[in-house]
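Asker: From the sequence below, what's the structure:
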Amino acid sequence: MISIKTKLSLWLTVLVLLSSLVGLGFIETMLRQAFHDSIIDRLHEDLEQIVLASHISNDDILIDSSQLSGFYNPAYSGRYYQLNIGDIEVRSRSLWDKHLDITPLAPGETRVWQSKGPQHHDIQLFSKGLPPISPGDNNPTLTVAQDLSIGRKVFTEVYGAKLTVNVTMLLVMLLGIFIILRQSFKPVNKVKHALSRLREGHSSSLSLESVPAEIKPLAETYNELLEYTSNQIQRSRNNLGNLSHGLKTPLAVMRQQVEVLGLKDPETAAALEQQLDQIHKMIERKLAAARITGDMLPAAQMVIPRDLESLCLTMNKVHHQKQVDHKFDISEQVPRLPIHREDGMELFGNLLDNAYKWAAEMVLVRIWLQQGEIQISIEDDGPGVPDDELDNLTHRGKRLDEDVAGHGLGLSIVKDICEQYQLQISFERSPSLGGLKVLIQMPKH
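Answerer: Modelled structure (predicted):
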């Protein structure tokens, strides 16, 4: 889906381009019309001036050039006139040996058109029919013309300069749109970064200092929802914890009574003991469910590699008598683990404690993403576990220190946490270090 910033950029760019093109076209049309009108006005003035300088009689036709502009004297100067009376044709000196093709007009009739003139240049012509000298004479027609090449050159230079200015302004506007949008969306990017920190567990709420006014109510509502959800989860966990602690004493008393009953009626005692075990496991499952509910809040989840580094520093202090180095190989695609931080610290604390206890020099922790699941392996370069004993480590209710003398992993705690979060755990020999390798497969929520 296209972002709001991209949509705004595209729409504003298209709008600016369209408005600029329409403006340029409109200005060009206006300039051309103004250029054409100015030429027609000049030709009209020249024609009136030539009419005043003309003396037409039956015996003679005279145009006093001293009353006209000097542009009509040089050959092919670009300013021309021609008077046609029947077969008589009077031309300006600027036409030299050329003549204009004129259509006779009735008195007072005018005509405006363009044609090819001297030197094959485009010229603008303006003709007007004059009153006849005597009845029955052919209608005199006076025509003035102007070369368009010079005017078009000036028009091209003026329009070219304006086009350059407009294109420059257009580029500046597009750059301004980009800069303004970038600056305007900076607070939104800060909110995005804050949400990322919240997701990764670095904070528990959104900072409202740099939030724009338009989305500040949304951020405030989001913080209120986070606080409400956190309080509800904490209240639920507290209630379950209180229930668990409240049931421990009655369960302990009942177990004592069952032990006494076992001396008289072993079968009934065994049945009651089984029911008490089921009650105890049900309580543990409910407590585990309450802890897992904390995954709804990223701040309560285990952050990688921060929390693992904290555990390794603790293990270095606990096993200070040994020089054990730790190495992490953690994918950037896994910034956190979908497990409550308290449970995660307990789970990996037990596994790392075992690895440090039996490692000679190195402990390797690898975390990567494979087929939508998070793979976690903890390896050491210690003596490991015999191959024929590896399968026994996953037996329900077994402890590692019962299967292998002196290992002391606390497997029951590890297996309980894995069962609570439906994690798959397996044990094998490390192919790279030669010691024990613990592999945990964790669904990515």
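Asker: From now on I want contacts and neighbour counts done on CA atoms only, so please keep to that.
Answerer: Will do.
Asker: Can you show me the helices along the stretch 51-200 of the chain?
Answerer: With DSSP state H, counting those that start in this stretch as the criterion, the stretch 51-200 of the chain has helices at 149-184, 186-200.
Asker: Can you report how many residues neighbour Q420?
Answerer: Counted by other Cα atoms under 10 Å, the residues lying close to Q420 total 17.
Asker: Over to V260?
Answerer: 13.
Asker: The strand or helix carrying it: what's the following helix or strand?
Answerer: Under the criterion DSSP states H and E, the helix or strand holding V260 is helix 216-264. Beyond helix 216-264 on the C-terminal side, the first helix or strand identified by DSSP H and E is helix 266-292.
Asker: Could you tell me the angle between that following helix and helix 216-264?
Answerer: Inter-element angle recorded for helix 266-292 and helix 216-264: 170 degrees (by axes from the mean of the first three to the mean of the last three Cα atoms, to 10 degrees).
Asker: Quick check: the gap between P187 and S3.
Answerer: Using Cα to Cα, to the nearest Å, P187 is found at 15 Å from S3.
Asker: of these two, who's got more company?
Answerer: P187 (16 against 8).
Asker: Next up, the contacts around that one.
Answerer: Counting by Cα atoms under 8 Å, 6 or more residues apart in numbering, P187 touches S210, V211, P212.
Asker: run this one through as well so I can compare:
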Amino acid sequence: MISIRTKLSLWLTGLVILSTVVGIIFFESMLRQAFHDSIIARLQEDIEQLMLATHLQGDELTIDQSQLSGFYKPVFSGRYYQLNLPDQEIRSRSLWDQKLDIKLLEKGDSRVWQTKGPQNHDIQLLSIGLSSDSLNVDATLTVAQDLSIGRKIFTQIYGTKLGVNLAMLLTMIAGIFLVLRQSFKPINHMQSALSKLREGEITSLELNKIPPELQGLASTYNELLQYSSKQLERSRNNIGNLSHGLKTPLAVMQQQVEALGLKDPDTAIALQKQLDLVHKMIERKLAAARITGDMLPAAQMQLPKDLNDLCQTLSKVHFHKQIQCNIHIPEKLLRLPLHREDGMELIGNLLDNAHKWAKSRVEINASIEDDVISLIIEDDGPGVASEELAQLTSRGKRLDEATMGHGLGLSIVKDIAEQYEIDLQFTHSERFGGLKINLTF
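Answerer: From the prediction side, this is the model:
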């Protein structure tokens, strides 16, 4: 999905470009019309000047050159005139040996048009029909102007305007991106705050650092975090209360088993094993509650801090074995891409299994390459036979009934791994001879 910032950038840029194109077209049309109107106005002035310079000498009409502009004297100067009479033509010197193809007009008629003139240049012409009562003749007076010079000026002006508009367009587009970048900075700050929240550095979003438009969303998010935290706290308390509540009945049962041992030792031993198993399960649940009790609902699993917490907690649970837990994590790997509580349960179960089977050592190694994270857990226990490795993720399956455990942990690990699409593999550890577990995120 395209981001809001990208959409705004595209829409505003498109709007500015469209406005600029429309403005350029409109300006070009106005400039062309103004150029045409100025040519016509000049031709009208020229034709009035020619009419004033036209005199009757004897029986002939003549044009007094001294009253005319000097533009009509140089050959092909671009300014021309021509007077068409029934039996003669009077042309400006600037036409030289050329003549204008004129359509004779009635008195009072006028005509404006364009055609090819001297040197095959485009010219603008204005003709009017005249009549002399004294000579009883009709005449057509025409003035013309070469358009090539004016068009050069028009092109220069239009080109300059086009260059200025393009520069303004680029400036506005750059301004749009800069303004949007500055406007979305608070959202970037909010993303940074969410990252800190995910990593457990803060417990809620600070509303005073969030723009008013997003404060409602941030406030709702804080309320959701608070509600989730209370739910987690309530669940932890319920687990703790249940575990502590079972201790009194178990203590009574322990006394009964001890009393039974005097009468029926075999039955007492069998019951004692089950009581020990229940005690072990209660201790594990209490340990899990202690680990996950202070977690934030949105937090991801932090490395190596959370692994150290797990190892310290499990070393207390398995204090009688004095397991050495070594952790090797690259400095650039700061967290695992899964919910912190799920990560604690996933890796906690795997480490618990490793501590149960290990003789003296558990090793944790992590690496990251091309955004792929690999986490390896190894122990120096007896390991698992090749044909039994696949059974490790079967729900409720235990490979050694002599080792205390309820058999659900590794199956839960498989469920969490499938939920987060984590590749989970069990193999033999060549370094320590025990079980090797490889998780790929």
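Asker: Now the TM-score, please.
Answerer: Remark: TM-score between the superposed chains equals 0.77 [TM-score structural alignment, normalised by the length of the second structure]; 420 aligned residues with a Cα RMSD of 4.8 Å.
Asker: hang on, the earlier thing: so which of the helices of the stretch 51-200 of the first structure is the most surrounded?
Answerer: Sort the helices of the stretch 51-200 of the first structure by mean neighbour count, taking mean count of other Cα atoms under 10 Å, and helix 186-200 sits at the top with a mean of 16.
Asker: Mean deviation, it versus the second structure?
Answerer: Its match in the second structure and helix 186-200 of the first structure itself, once the structures are fitted together, sit a mean 2.4 Å apart by mean Cα distance after the TM-score superposition for the first structure.
Asker: Highest neighbour count among the contacts of P187 of the first structure?
Answerer: When neighbours are counted as other Cα under 10 Å, the busiest of the contacts of P187 of the first structure turns out to be V211, with 20 neighbours.
Asker: Surely it and K192 touch.
Answerer: No: no contact is recorded between V211 of the first structure and K192 when judged using Cα atoms under 8 Å, the distance being 10.4 Å.
Asker: quick one on the thing from earlier: and which of the contacts of P187 of the first structure is nearest to L263 of the first structure?
Answerer: The shortest distance between L263 of the first structure and any of the contacts of P187 of the first structure, using Cα to Cα, involves V211 and amounts to 71.3 Å.
Asker: Name the SS class of that closest one, please.
Answerer: Recorded secondary structure, V211 of the first structure: coil (DSSP: H, G, I helix; E, B strand; the rest coil).
Asker: ok, for it, nearest residue in space, not its chain neighbours?
Answerer: Nearest residue to V211 of the first structure in three dimensions, chain neighbours excluded: P187, at 5.9 Å (Cα to Cα, 6 or more residues apart in numbering).
Asker: gap between that neighbour and E209 of the first structure?
Answerer: 10 Å.
Asker: Then Q124 of the first structure?
Answerer: Distance from Q124 of the first structure to E209 of the first structure, by Cα to Cα: 70 Å.
Asker: So between those two, which is more surrounded?
Answerer: Q124 (21 against 8).
Asker: Contact partners for D46 of the second structure?
Answerer: The neighbourhood of D46 of the second structure, defined by Cα under 8 Å, 6+ apart, consists of V143.
Asker: how close does it sit to D101 of the second structure?
Answerer: 19 Å.
Asker: same thing with K196 of the second structure?
Answerer: The spacing between K196 of the second structure and D101 of the second structure, counted by Cα to Cα, is 86 Å.
Asker: Count the neighbours of A359 of the first structure for me.
Answerer: Using other Cα under 10 Å, the number of residues around A359 of the first structure comes to 24.
Asker: my guess is it contacts Q323, does it?
Answerer: No: checked against Cα under 8 Å, the pair A359 of the first structure and Q323 is beyond contact range at 9.5 Å.
Asker: thinking L174 of the first structure is in contact with T13, fair?
Answerer: Yes: in this structure L174 of the first structure lies within contact range of T13 using Cα under 8 Å: 6.5 Å.
Asker: Now tell me what touches stretch 293-307 of the second structure from outside.
Answerer: For stretch 293-307 of the second structure, the surrounding residues in contact (Cα under 8 Å, 6+ apart) are 197-200, 203, 225, 228-229, 232-233, 236, 327, 329, 333-341, 343-344.
Asker: can you tell me which of the helices of the stretch 51-200 of the first structure comes nearest to I425 of the first structure?
Answerer: Of all these, it is helix 186-200 that lies closest to I425 of the first structure, at 24.8 Å by Cα to Cα.
Asker: between the closest one and helix 216-264, what angle do the directions make?
Answerer: Going by the same axes, to 10 degrees, helix 186-200 of the first structure makes 0 degrees with helix 216-264.
Asker: Next, the angle helix 149-184 makes with helix 186-200 of the first structure.
Answerer: Going by the same axes, to 10 degrees, helix 186-200 of the first structure makes 30 degrees with helix 149-184.
Asker: can you count the residues close to the residue lying closest to M362 of the first structure once chain neighbours are set aside?
Answerer: Spatial nearest neighbour of M362 of the first structure, chain neighbours left out: D325 (5.0 Å); criterion: Cα to Cα, 6+ apart. Neighbours of D325 of the first structure under the rule other Cα under 10 Å: 14.
Asker: now do Q274 of the second structure
Answerer: Once other Cα under 10 Å is used to define contacts, Q274 of the second structure is seen to have 12 neighbours.
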